[in-house]
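Undergrad: Coordinates for the following, if possible.
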Amino acid sequence: MKSTHFLFLLGLLAACNSQPKDKEKETEAKAEQPASHEPTVNCYQYATATDTVRLTLVHVGDNINGMLIYQLKEKDRNVGSINGTMNGDILLADYTFKSEGTQSTRQVAFKKAGNAFIEGYGESAEVNGVEKFKNVDSIVFSSSMKLEEIPCK
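TA: Predicted coordinates for the structure are as follows:
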């Protein structure tokens, strides 16, 4: 009888000791899985009494998508989407927009400056129907229209 109780207790101890190892393996497996890329959304705006530029960025991994709206005095309103990437502090993206009923695509560049973005300008040329910067390294970020971070609506 004593040997039966001893074997039972030994089996019980062995079973108890194996559970933490399983949990350790489970924890290690979870740690090895790549982190999911939850989208992060940030909104930026430049606004005066007559002009508004609004930029909404959705970060998913290395990709950035979003919306860009230009409402400038005495110019046509442009509303469209952007798709690009961050290279250091520079956002380089294709902007597909509608203006006066016509859809167009052009490359845009914004430089991150603290909690704001400043749009860059440079010489461009049409490549396969898209206006692209001729030399990304020569883009000038001196615009007075600083898009400050705002709460997203």
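Undergrad: Could you use CA atoms for every contact and neighbour count after this?
TA: Fine.
Undergrad: buried residues in the longest strand seen in the chain?
TA: As assigned by DSSP state E, the longest strand anywhere in the chain is strand 102-113. Residues 105-112 are the ones in strand 102-113 that count as buried (16 or more other C-alpha atoms under 10 Å).
Undergrad: One more, so I can put them side by side:
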Amino acid sequence: MKDSIYAVMLGAIALLSACDGGKTEQPAPNLPPTGKMETNNAQTRCFSLMEGKDLTAVQLQQDGNAISGYFIWEPFEKDGAHGVLNGEINDGLIKASHTYMIEGSIQMEETYFKLEGDQLLQGTGDLVNDNGILVVKDPTSLQFTAPMDETDCANLQQSISNAEQIAAAIEEQSGNNGLDLGMLGENLVGDWQSTQDPKARLSINESAYSNIYDGKPLDSSPYEVLASCPETCGQAIAEMPCLQLKGQDAMCYSILNADGETLELSLVSGTGNTNQYQRINAAAQQP
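TA: So this is what the prediction gives:
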């Protein structure tokens, strides 16, 4: 279980850099309460699995079909991951969006759980990327293994507190300004004409960012859309979404505007100049 979780979490970063998969609307994280409780129709339950000294745990709050909570992965003496869950449950099957922070980056993915009595099983399967959000390629092929047993939430108090701190950081970076990374990624996809140089164009698809000049491709790189530019960009910019290019010529752009029709990018650690583009409508493009 710990190896599969580690592979999924770190593999998510590589997958986001290289390809795209299914779109999930991602609201700002809802922070569920700690402790085991039941009020009216809402109930909070906790589940955990210990493998050696490695902890995997989930806190779920259910209100009707609505599900919210935390996912916790704390391997011993290694960096783990904590995330926020939001979704719904039908006939014991939970489908949720999972927003988490790992290695300083915010990631979003679709995840499935199966609730069987006092056990919770997480589904594992291939993921694909659509506009910065990972989704399950084929939900019917998911394997539900390594059950987590129900436990008193008080037993996970410190881990839940850790998850709350990460959730607050996620909310600060992506929730307070209403930023929807999925929608932002969708607005980036397309062909763009520079308003400053008639020969310069951009082409952005679900997996690659490509520069074109005078009709000739110059370069193409996988990319990732982040809530903010990290220090690996050469300069951390916390209050602006980031387009981070990967590969040999890795670089980062602050996204100043991406409303679907206009695009404004500023190279991080560059001159500070803003590159401005206008969307090229399909009907206006040359065959």
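Undergrad: and the longest strand of structure 1, what other elements does it pack with?
TA: Where contact means 3 or more C-alpha pairs under 8 Å, 6 or more residues apart in numbering; DSSP states H and E, strand 102-113 of structure 1 is packed against strand 90-99, strand 116-120, strand 130-133.
Undergrad: can you rerun that using 10 Å?
TA: If you count contacts as 3 or more C-alpha pairs under 10 Å, 6 or more residues apart in numbering; DSSP states H and E, strand 102-113 of structure 1 packs onto strand 78-87, strand 90-99, strand 116-120, strand 124-127, strand 130-133, strand 146-150.
Undergrad: okay, and that strand goes to which residues in structure 2?
TA: The aligned range for strand 102-113 of structure 1 in structure 2 is 105-116, by TM-score structural alignment.
Undergrad: One more: stretch 55-63 of structure 1?
TA: Going by TM-score structural alignment: stretch 55-63 of structure 1 matches residues 58-66.
Undergrad: any idea how far that stretch is from the chain center?
TA: Centroid separation for stretch 58-66 of structure 2 versus its chain: 21 Å, with C-alpha atoms, centre = their mean, to the nearest Å.
Undergrad: Can you give me the neighbour number for the residue mapped onto Asp91 of structure 2 from structure 1?
TA: Aligned counterpart of Asp91 of structure 2 in structure 1: Gly88 (TM-score structural alignment). A total of 8 residues lie near Gly88 of structure 1 under the criterion other C-alpha atoms under 10 Å.
Undergrad: Leaving out chain neighbours, which residue sits closest to Ala66 of structure 2?
TA: Excluding the flanking residues, the one nearest Ala66 of structure 2 by C-alpha to C-alpha, 6 or more residues apart in numbering is Glu88, at 4.5 Å.
Undergrad: What are the buried residues along the longest helix along structure 2?
TA: The longest helix of structure 2 (DSSP state H) is helix 2-18. Within helix 2-18 of structure 2, the residues that count as buried by 16+ other C-alpha under 10 Å are 2, 5-6, 8-9, 12-13, 15-18.
Undergrad: Could you do stretch 86-95 of structure 1 as well?
TA: 86, 90-95.
Undergrad: could you redo those residues as TSV and give each row distance to Glu28 of structure 1?
TA: Putting these into TSV (distance: C-alpha to C-alpha, whole Å) gives the following:
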residue	distance to Glu28 of structure 1
Met86	32
Ile90	37
Leu91	36
Leu92	38
Ala93	38
Asp94	41
Tyr95	43
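Undergrad: Nearest to His59 of structure 1, out of these: which one, please.
TA: Nearest to His59 of structure 1 among the buried residues of stretch 86-95 of structure 1 is Met86, at 9.6 Å by C-alpha to C-alpha.
Undergrad: and the closest one, what does it touch?
TA: Neighbouring residues of Met86 of structure 1 by C-alpha atoms under 10 Å, 6 or more residues apart in numbering: 59, 62-64, 92-93, 109-112.
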